[in-house]
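S.K.: how would this look folded up:
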Amino acid sequence: MTSCTDSNCLFCRIISGDEPSTTVYEDDKVLAFRDKFPAAPVHILIIPREHIATLNDTEPKHAELLGHIMLTASRLAKELDLADDGYRVVMNCNRQGGQTVYHIHLHLLGERPMRWPPG
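M.R.: Here you go, the predicted model:
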């Protein structure tokens, strides 16, 4: 697995320990931590340890990793007592998709009603 070595990438710096975060889960494939600017009472970011800039940069070889990210979200939702009431998972891609850090990441949001369309 490619490690995070991009010193310009905020999430690579979090993985290396050079940038602080509040970790809620980690294993050999992913790191999950609380978002510094939460959009909901519970807002966890789940990031792969491998640097992949956008969802567009994923390949078939990343299928297991992408599945692991989703399963981690489900696991955390259960552990954080979000599962029964419901939660949202979001992955943004590129500028118009709302991506601000170019290292793929899944947002796990909960403990408030989510509406669609937003607003």
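S.K.: can we go C-alpha only for contacts and neighbour counts from here?
M.R.: Fine.
S.K.: Do a quick rundown of the helices in this protein.
M.R.: With DSSP state H as the criterion, the chain has helices at 10-16, 63-79.
S.K.: what does the last one rub up against?
M.R.: Outside helix 63-79, the residues within contact range by Cα atoms under 8 Å, 6 or more residues apart in numbering are 29-30, 46-48, 83-84, 87, 89, 106, 108.
S.K.: Next, the second sequence, to be compared with the first:
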Amino acid sequence: MARYSGNDFYCDVAIPRREPLDVVFEDRDVLAFHHTRPFWPVHIVVVPKIHVGSLLTLDDPVLVSRLLEVIQSVAADVVARHDGASVLTNLGDYQDSKHLHVHIRAGQPLRQVS
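M.R.: Below you'll find the model as predicted:
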């Protein structure tokens, strides 16, 4: 697939599977998969399957709970396999795709930030 140039990769590409994904977890509400252009050796993204603009607009307590359960589970697996992990999300201009997504990562960056 050509490099995506829209503003919501998750709604436009990942959730409807317009590109193959290496899925780690999926249920009715949440999708977790290996990043399609990883920045770290282990780079998993967790997203709600409905559009949520960012952490700042997430206001459904049931979805918050489910999302955190999945993040905890995936992060625990990464820690068990790699002895550590970071969990992060971006907001505002730092958020390339305007859909809440949480990165679970381990290892040193694969390339320099430009």
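S.K.: buried subset of the contacts of helix 63-79 of the first structure?
M.R.: Using 16 or more other Cα atoms under 10 Å as the burial test, these include 30, 46-48, 87, 89, 106, 108 as buried.
S.K.: Against residue 103 of the first structure, how distant is the equivalent of residue 71 of the second structure over in the first structure?
M.R.: By TM-score structural alignment, residue 71 of the second structure lines up with residue 73 in the first structure. Going from residue 73 of the first structure to residue 103 of the first structure by Cα to Cα, to the nearest Å gives 17 Å.
S.K.: for residue 13 of the first structure, same thing?
M.R.: Note on residue 13 of the first structure: its distance to residue 103 of the first structure, by Cα to Cα, is 11 Å.
S.K.: And the two? Which one has more around it.
M.R.: Taking other Cα atoms under 10 Å, residue 13 of the first structure and residue 103 do not tie; residue 103 has more neighbours (23 against 16).
S.K.: which position in the second structure aligns with that one?
M.R.: Using TM-score structural alignment, residue 103 of the first structure sits opposite residue 99 in the second structure.
S.K.: residue contacts, the residue lying closest to residue 105 of the second structure once chain neighbours are set aside?
M.R.: Counting by Cα to Cα, 6 or more residues apart in numbering, residue 43 is the residue found nearest to residue 105 of the second structure once chain neighbours are left out, at 4.5 Å. Applying Cα under 8 Å, 6+ apart to residue 43 of the second structure gives the contacts 34-35, 103-106.
S.K.: Please apply the same query to residue 82 of the second structure.
M.R.: residue 106.
S.K.: Likewise for residue 49 of the second structure?
M.R.: 11, 15, 28-31.
S.K.: Let me know the closest of the residues you listed to residue 53 of the second structure.
M.R.: residue 11 (10.7 Å; Cα to Cα).
S.K.: Surely residue 23 of the second structure touches residue 35?
M.R.: No - between residue 23 of the second structure and residue 35 there is no contact under Cα atoms under 8 Å: 9.5 Å.
S.K.: What is the burial count for the closest residue to residue 23 of the second structure other than its chain neighbours?
M.R.: The shortest distance from residue 23 of the second structure to any non-neighbouring residue, by Cα to Cα, 6+ apart, is to residue 33 (4.2 Å). Look at residue 33 of the second structure: counted by other Cα under 10 Å, it has 19 neighbours.
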